[in-house]
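S.K.: Just need the structure, nothing else, for what follows:
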Amino acid sequence: MQQRTQEITIIGGGLVGLSVALGLLMAGQRVRVLDGADSDARASQGNFGLIWGQGKGWDFAPYANWTMDALTAWPAFAQQLRGLSGIDVALDQPGGYEFFTDPTEFDAFKAELAQQAIHLGKRARYEMLSGDDLRSQMQGIGPDVVGASFSLCDGHVNPLRFLRALRCSVQTMGGHVRLGATVSAIRPQPKGGFALVLADGETLYTEQVVLCAGLGAATLARDLGFNTQVRPQLGELLITEKLGDRLPFLSSTIRQVDEGGVQIGGTKANAGLNDHETLPIMSKLAHHAVTVFPALADVRVVRAWGALRVMSPDGYPVYAKSSMHPGAFLVTCHSGVTLAPLHASVLAEWILNTSATPELEAFDECRFALSHAA
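M.R.: Presented below is the predicted three-dimensional model:
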């Protein structure tokens, strides 16, 4: 007969799952993380590494403020990870740019940032720069750039090093990370708790379960009474050779990693579960990069890949507690890097329902039912 455990089980060992696990461990809980197969769609291994706030939540105040909380928390979080894992995630928050070559798109984003600033109040920190302003302040910006926004709050990390630091930190804190443990079904038990059926037929038991499986959460969410439908969004990246000189800027589409190579990205496409890179998109990315910074025309591209983002119906995070099965939680978002400090701290208070529980009702999945009703 199987014996129940008292630990909390996290399904999903990516950035979101490991961040949540770390927060629960820091709160004194026993935590087990079940990570799936290497063949799974893994957003955590293909992301851009940005810590970014520009435009996020411009039409949804709770997300604007949640993102700003995370940006502010990142320096202390990076230090915490280094202390636990011994790994430097290469946090760099020098401020970031959004470059535009289309005047209409530039004006539209300016309006979005103005609305976001209303939500953030005194915490809003951005400025709008014309193309001429940019070229007078920064050498090398292309003549077709009509303007850019700039925010001091934005930055980036080394994404793969960050993933490794999270896993090591969870293990240092006593968490158990089990690799190759794909959960095929979750069965709520009559007297409470959950049976987790693995793909190999093994069954594990847990008192509480937090579903952080990204695109793999679709079927399992229904087992727990959740109705959020996550969908994939394809983003493609180009990686250049390592450069001896540093780029004079960080942007949401062009970033130089700490090892010297330049990542070029920023595409969004609905391609189902197809994560293959495509020649037309790669050409478009290269053209954008050279338009912004013509010196990149002489740099060789050495790799390219596609990765699938995890998107909720409205693109914002979902933090939901199951009303049908107490002890079950759903956590999903596409900003796993930016929001990690909050997932590894205050979100644990929400799961544990302590006196410090944050107000996260705005992120509940009931908003989708309300929008349909409206």
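
S.K.: make it CA atoms for all contacts and neighbour counts henceforth
M.R.: Will do.

S.K.: The closest residue to Val157 other than its chain neighbours and Ser19: what is the separation?
M.R.: Distances taken as C-alpha to C-alpha, 6 or more residues apart in numbering place Leu91 nearest to Val157, at 4.6 Å, with adjacent residues excluded. Using C-alpha to C-alpha, to the nearest Å, Leu91 is found at 16 Å from Ser19.

S.K.: More neighbours: which of these two?
M.R.: Between Leu91 and Ser19, Ser19 has the larger neighbour count (other C-alpha atoms under 10 Å), namely 28 against 21.

S.K.: From what I see, Ser251 and Glu98 are in contact.
M.R.: Yes. Assessed by C-alpha atoms under 8 Å, Ser251 is found in contact with Glu98 at 5.7 Å.

S.K.: Between those two, point out the one with more neighbours.
M.R.: Counting neighbours by other C-alpha under 10 Å for Ser251 and for Glu98 shows that Ser251 has the greater number, 22 against 19.

S.K.: Find the nearest non-adjacent residue to that one, please.
M.R.: Here the residue nearest Ser251, using C-alpha to C-alpha, 6+ apart, is Tyr97, at 4.5 Å.

S.K.: Please list all residues in contact with the one you found.
M.R.: Going by C-alpha atoms under 8 Å, 6 or more residues apart in numbering, Tyr97 touches 148-151, 249-252.

S.K.: So among those residues, which ones count as buried?
M.R.: Burial by neighbour count, judged by 16 or more other C-alpha atoms under 10 Å, picks out 148-151, 250-252 from these.

S.K.: For the helix or strand harbouring Ala111, give me every contacting residue.
M.R.: Per DSSP states H and E, Ala111 falls inside helix 103-120. Residues from elsewhere that reach helix 103-120 (C-alpha under 8 Å, 6+ apart): 54-59, 61, 64-65, 100, 123-125, 128, 146-149.

S.K.: For the comparison step, fold the sequence that follows:
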Amino acid sequence: MTATGQDTRDAIVVGGGLVGAAIAYGLQRQGLTTVMLDEGDVAHRASRGNFGLVWVQSKGLGAPHYQHWTHASAGAWPELAADLLATTGIGVGLHQPGGLHFCFSDDEMAQRDALMGQLRREAGNAGYEYRMIPAAELRDMVPGLGPQVVGASWTPYDGHASPLHLLRALHAAFQDLGGHYRPNAKVTAIKAAPRDFTVAIGAETVRAPRLVLASGLGNADLAPLVGLSAPLRPERGQILVTERTRQVLGLPTHVVRQTEEGSLLLGDSKEDMGFDTLTQTPAMMRAIAHKAVRTFPWIAELNIVRAWAALRVMSPDGKPIYDESERYPGATIANCHSGVTLAGAHASLLAPMIAAGALAPEMSPFSARRFDVQKAA
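M.R.: Below you'll find the predicted structure:
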């Protein structure tokens, strides 16, 4: 704190969700005194409504840079989980036994095989391992599979973790390392100059040479204040949660996963409902339940005990936006809809770039400038 009462740090991270917390933790681990400004649960983000997958397959088709980034993040996850446990004593429930994407017809299997094959070709020398598993073998891997399932794709990179434990652990580790956490801190103004940013939270201000905007859908309004663009839209997803049962699912899937406590999470929905997270859609809930029961008929015997909706942070092409301001060097933006999957990359790969003062050249395809090129075309 300066003599004038202004809080001065090495870095300011605006956003206390999974993206902001992972970056703030990574910056503090790099030795930068960092303040995390968390607007709180009123912020539009999916951190507490996340399905919890660490998922590589299906991501990055036609965009090898995104595939490589996701793959690298999955690879960084074990170290992140171990570091968080060592620092805080909080286990984040990471399991990476590989993951399954189910198919319900021979045509679906063929289409899925073609998609996975294209991902492998686009991976180039980085490699991309996958298998198409027929129903007979699949039933030995996941007992109780429904008769309509004809097979699945599997990659060894996939897994799952607890979003709530992860968020808690990131916040705790950040503060244990000396980071300064400001709850209920809604940004009201930003004064920007090259490597000199003053952020106002009501009557108080924080100043630093590095500013990271990681406030989810709130970045759409904040980005222009530092010469950046964040063309974002909300996409609502719903999740159903069953009562606890014995551990039966050893692998996560794209529609059902079992938590360490025994509950089953059922999901995989997409809705254009604006910013509405309060209204549950019965038709969508029925569709989620139907698909889960079609996959595992025994789920029909379990009671649904909770349901919620949350907003994904979506760019026009569904891929993350990482950008740094040309007008105000030192300002960086980070947006994605995969806060759990990409936590490893945000803490271990992105944060060191921000600490060093510039994003690596291979991050340029993630710039929001790609949308200007698309419009011109």
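
S.K.: Could you find the counterpart of the residue nearest to Ser251 of structure 1 in structure 2?
M.R.: Using TM-score structural alignment as the criterion, the counterpart of Tyr97 of structure 1 in structure 2 is Leu100.

S.K.: And its match, how close does it get to Ser162 of structure 2?
M.R.: 18 Å.

S.K.: cool, and Met285 of structure 2?
M.R.: Distance from Met285 of structure 2 to Ser162 of structure 2, by C-alpha to C-alpha: 22 Å.

S.K.: Met314 of structure 2 too?
M.R.: Noted for Met314 of structure 2: a distance of 22 Å to Ser162 of structure 2, by C-alpha to C-alpha.

S.K.: same thing with Cys103 of structure 2?
M.R.: 26 Å.

S.K.: Next: Ser215 of structure 2.
M.R.: 21 Å.

S.K.: higher neighbour count, those two?
M.R.: Legend: neighbour count by other C-alpha under 10 Å for Ser215 of structure 2 and Ser162, higher for Ser215 (29 against 21).

S.K.: List the contacts of whatever residue of structure 1 lines up with that one.
M.R.: Counting by TM-score structural alignment, Ser215 of structure 2 lines up with Ala213 in structure 1. Going by C-alpha under 8 Å, 6+ apart, Ala213 of structure 1 touches 11-14, 17, 332.

S.K.: ok, 6 Å please
M.R.: 11-12 (C-alpha atoms under 6 Å, 6 or more residues apart in numbering).

S.K.: again, but for Leu145 of structure 2
M.R.: Contact partners of Leu145 of structure 2, counting by C-alpha under 6 Å, 6+ apart, are 295-296.

S.K.: one more time with 8 Å, if that's ok
M.R.: Contacts of Leu145 of structure 2 by C-alpha under 8 Å, 6+ apart are 139, 295-297.

S.K.: Repeat that for Arg131 of structure 2.
M.R.: By C-alpha under 8 Å, 6+ apart, Arg131 of structure 2 lies in contact with 153-155.

S.K.: Could you measure from the counterpart of it in structure 1 over to Gly336 of structure 1?
M.R.: Superposed on structure 1 with TM-score structural alignment, Arg131 of structure 2 falls opposite Glu127. Taking C-alpha to C-alpha as the measure, Glu127 of structure 1 falls 26 Å from Gly336 of structure 1.

S.K.: Could you do Gly96 of structure 1 as well?
M.R.: Distance of Gly96 of structure 1 to Gly336 of structure 1, given as C-alpha to C-alpha: 18 Å.

S.K.: Over to Leu160 of structure 1?
M.R.: According to C-alpha to C-alpha, Leu160 of structure 1 and Gly336 of structure 1 sit 13 Å apart.

S.K.: Mind listing the shared neighbours of the two?
M.R.: What both Leu160 of structure 1 and Gly336 touch, as defined by C-alpha under 8 Å, 6+ apart, is the set Ser44.

S.K.: The two: which is more packed in?
M.R.: Counted by other C-alpha under 10 Å, Leu160 of structure 1 and Gly336 do not tie: Gly336 has more neighbours, with 24 against 17.

S.K.: thinking that one is in contact with Leu18, fair?
M.R.: No. Using C-alpha under 8 Å, Gly336 of structure 1 is not in contact with Leu18; the gap is 10.1 Å.

S.K.: Which residue ranges of structure 2 form helices?
M.R.: 18-29, 64-88, 106-123, 135-141, 163-176, 219-222, 282-295, 343-345, 351-356, 369-376 (DSSP state H).

S.K.: Dump those to CSV, plus distance to Ala331 of structure 2.
M.R.: Below are those laid out as CSV (distance: least, C-alpha to C-alpha, whole Å):
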stretch, distance to Ala331 of structure 2
helix 18-29, 14
helix 64-88, 21
helix 106-123, 31
helix 135-141, 47
helix 163-176, 21
helix 219-222, 11
helix 282-295, 40
helix 343-345, 19
helix 351-356, 9
helix 369-376, 15
